[in-house]
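Q: Have a look at this fold, sequence not included:
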């Protein structure tokens, strides 16, 4: 696994608050104002203390003009794929082609809450199969083709009319950690989304290998799949681990991941501090871009597979 040469995308992952919607939208506007590229929002619809992700994403799309916007990640069990297809297409149209769809199969530790909200109870294998079906349905409904008929184990469409068509060729990014889900990423996804607290850097190589092997087996190039990384860290005077140190150390560590693990999207995890966002944008992002560009110019990447 190495650099695939994708353009670097640097941004934030925000958490829907219990209150303070305007403050959250202000953090999204700040993400754009300081020159970052993407603002994303997590989705936990089974937590009533959180405001709704879809409504917040619409507000963010309406209040920004340049920054890309993404779900990170929509909860599939409580958001049916036909509805998700139309929600995502609407957000893409509203934003002028700036939205990317991130999807999650549903965290296993959250199934009690999902069931309590009226969602299905699925084991790990069933949730992956349902996610596979959902990706097929969503892509079919984004087309301008005939009515969609789909007979799956978990979802069924009986002549659903496709549309609306997204404003751009929207990508589908999947959150994944376990091998079977990683193989699904390799077969069908446009992007792979883990978070560093749950998949630390030393485990990226093994995960990428599974994705790449599955992509090749499906007749795809591993370079077709973007590697997105939600990164958690703390600025400290001295370095003592992954993203625990000064901004220069952050930039060096992230450059290594870009060049050796193909990560091209770095999103600051749970970015709820405006000062941290400003520092990340001013001191980490430019150094990261410069280092990756210099290494690529020297022939360090891309090398593909």
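A: Yep, it's here. These numbers come from a predicted model, not from an experiment. Numbering: from 1, shown residues only.
Q: For the rest of this, base every contact and every neighbour count on C-alpha atoms.
A: Noted.
Q: Kindly indicate whether residue 162 is helix, strand or coil.
A: coil (DSSP: H, G, I helix; E, B strand; the rest coil).
Q: Tell me the spacing between it and residue 122.
A: According to Cα to Cα, to the nearest Å, residue 162 and residue 122 sit 27 Å apart.
Q: neighbour-wise, which of the two wins?
A: With other Cα atoms under 10 Å as the criterion, residue 162 and residue 122 differ in neighbour count, and residue 162 comes out ahead with 21 against 18.
Q: what about the spatially closest residue to that one that is not a sequence neighbour, neighbour count?
A: Nearest non-adjacent residue to residue 162, counting by Cα to Cα, 6 or more residues apart in numbering: residue 141, 4.2 Å away. Using other Cα under 10 Å, the number of residues around residue 141 comes to 26.
Q: Same check on residue 203?
A: Neighbour tally, residue 203, other Cα under 10 Å: 12.
Q: Show me what the helix or strand harbouring residue 212 is packed up against.
A: Assigned by DSSP states H and E, residue 212 belongs to helix 204-217. Using 3 or more Cα pairs under 8 Å, 6 or more residues apart in numbering; DSSP states H and E, the elements in contact with helix 204-217 are helix 179-188, helix 247-261.
Q: With mean neighbour count and distance to residue 222 added, can I get the ones you listed in TSV?
A: Putting the helices and strands packed on helix 204-217 into TSV (neighbours: other Cα atoms under 10 Å; distance: least, Cα to Cα, whole Å) gives the following:
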stretch	mean neighbour count	distance to residue 222
helix 179-188	22	7
helix 247-261	21	11
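Q: In CSV: those helices, plus distance to residue 84.
A: Formatted as CSV, the helices and strands packed on helix 204-217 follow (distance: least, Cα to Cα, whole Å):
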stretch, distance to residue 84
helix 179-188, 17
helix 247-261, 30
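Q: Please name whichever of these is nearest to residue 212.
A: Smallest distance to residue 212 across the helices and strands packed on helix 204-217 (Cα to Cα): 6.1 Å, for helix 179-188.
Q: Report whether residue 121 is found in a helix, as I expect.
A: No. Residue 121 sits outside any helix when classified using three-state DSSP, being coil.
Q: In addition, the following structure is provided for comparison:
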């Protein structure tokens, strides 16, 4: 099995009061060689920094790390505008940006901004159309005219630089298929991990849609949003009763992530450390709806205990994988991290 480059990142602080910590952690991550930092995009929340303004500022203070809005709130950012934003950021930063895309999850709050509410099916149609349109507005060439169901532009000149990779937060089958047809990466919703039922049922939908349009499914990376804790000693229960990864020692993380890459096709991880524990939005999960992912333990996660030899120094490399690192930002150990419950996703 060929293992593509595995990328590692982290969820950065997002509040106005968190600005010093945002700058400190991203600059440290940049020095230590992490691949990306992640910020949510919720323009209806007044306590949150604007994702793209913050990403642009931080990229100007760093040299290597990339930024991603995880994921962009498409209904509040009509497609031609993100195209201009990310191509500009790419040109200014030397390509250090990823376009995260979602169809919109918190429609009550989105509508509060004066945006017309779409049905789930309409939102996903607009989501796929937007990705195609955004790609057409980068990479040079002649003026673009588009007459779609949700977007219309007339003779707009594309940027001379290419649109960066597009990662989606798709959840429902229709949006998963759209990811397979037009996207470059997928962030499983609700912080589902590589042993979850959600991942096992969702990734084949992406792959089948990719094959149907002549694409290689292997070109679409899976990047997991990864809550969990890093402990100073091996944990006796690195997964909870539902089979969901909750963390452990450095050695346990290294072994688990290596298995995720080699056995389950993972090609990226975004850790949400304690400092960026997301603020719970009233409408994030909805009345009576649990924000926890549906996960079942597999044979790999039950019935076997594996000894983990701890490294003498916390170099935190993934054993057996490319020369990448698991965690290098100086995150505190033995701290629980909840899943990011308010990621806007394409649900249909």
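A: Received it, and whenever you're ready, just let me know what you need. Everything numeric here is computed off the predicted structure, so don't read it as measured data.
Q: What TM-score do the two superposed chains give?
A: The TM-score (TM-score structural alignment, normalised by the length of the first structure) is 0.85; 278 aligned residues with a Cα RMSD of 2.1 Å.
Q: picking that back up, among the helices and strands packed on helix 204-217 of the first structure, which is nearest residue 9 of the first structure?
A: Of all these, helix 247-261 sits nearest to residue 9 of the first structure, with 10.9 Å by Cα to Cα.
Q: where along the second structure do the helices fall?
A: 19-32, 51-59, 80-93, 107-112, 120-136, 173-182, 197-212, 250-264 (DSSP state H).
Q: Point out the most buried one among those.
A: Highest mean neighbour count of the helices of the second structure: helix 173-182, a mean of 24 (counted as mean count of other Cα atoms under 10 Å).
Q: which residues of the first structure does that helix align to?
A: Residues 179-188 of the first structure are matched to helix 173-182 of the second structure when aligned by TM-score structural alignment.
Q: For the corresponding residue of the first structure for residue 148 of the second structure, which non-adjacent residue is spatially closest?
A: Under the alignment (TM-score structural alignment), residue 148 of the second structure pairs with residue 152 of the first structure. Distances taken as Cα to Cα, 6+ apart place residue 133 nearest to residue 152 of the first structure, at 6.8 Å, with adjacent residues excluded.
Q: contacting residues around that neighbour?
A: 152, 154-155 (Cα atoms under 8 Å, 6 or more residues apart in numbering).
Q: Roughly how far does it sit from residue 151 of the first structure?
A: Applying Cα to Cα to residue 133 of the first structure and residue 151 of the first structure gives a distance of 9 Å.
Q: Check residue 97 of the first structure too.
A: With Cα to Cα as the criterion, residue 97 of the first structure and residue 151 of the first structure are 30 Å apart.
Q: Does residue 3 of the first structure touch residue 292 like I think?
A: No. Counting by Cα atoms under 8 Å, residue 3 of the first structure does not reach residue 292; the two are 9.7 Å apart.
Q: what do those two both touch?
A: 258-259.
Q: Give me the aligned partner of the residue nearest to residue 152 of the first structure over in the second structure.
A: Aligned counterpart of residue 133 of the first structure in the second structure: residue 129 (TM-score structural alignment).
Q: ditto for residue 91 of the first structure
A: Per TM-score structural alignment, residue 91 of the first structure is aligned with residue 89.
Q: which residues does its match contact?
A: Residue 89 of the second structure neighbours (Cα under 8 Å, 6+ apart): 56, 95-97.
Q: JSON lines please, covering these and showing distance to residue 11 of the second structure.
A: Listed next are these as JSON lines, based on distance: Cα to Cα, whole Å:
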{"residue": "56", "distance to residue 11 of the second structure": "16"}
{"residue": "95", "distance to residue 11 of the second structure": "20"}
{"residue": "96", "distance to residue 11 of the second structure": "16"}
{"residue": "97", "distance to residue 11 of the second structure": "15"}
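Q: Report the two of those separated the most.
A: 56 and 95 (12.0 Å).
Q: got a list of what residue 161 of the second structure touches?
A: 87, 90-91, 138-140.
Q: How about residue 216 of the second structure?
A: Contacts of residue 216 of the second structure by Cα under 8 Å, 6+ apart are residue 210.
Q: how near is the equivalent of residue 62 of the second structure over in the first structure to residue 188 of the first structure?
A: Aligning on TM-score structural alignment places residue 62 of the second structure opposite residue 64 in the first structure. Distance, residue 64 of the first structure to residue 188 of the first structure, by Cα to Cα: 30 Å.
Q: and what of residue 61 of the first structure?
A: From residue 61 of the first structure to residue 188 of the first structure the distance is 27 Å (Cα to Cα).
Q: Ok, residue 92 of the first structure next?
A: 21 Å.
Q: Then residue 176 of the first structure?
A: Counting by Cα to Cα - residue 176 of the first structure and residue 188 of the first structure are separated by 13 Å.
Q: Map residue 75 of the second structure across to the first structure for me.
A: Under TM-score structural alignment, residue 75 of the second structure pairs with residue 77 in the first structure.
Q: ok, the aligned partner of residue 21 of the first structure in the second structure - contacts?
A: Under the alignment (TM-score structural alignment), residue 21 of the first structure pairs with residue 19 of the second structure. Neighbour list for residue 19 of the second structure: residue 13 [criterion: Cα under 8 Å, 6+ apart].
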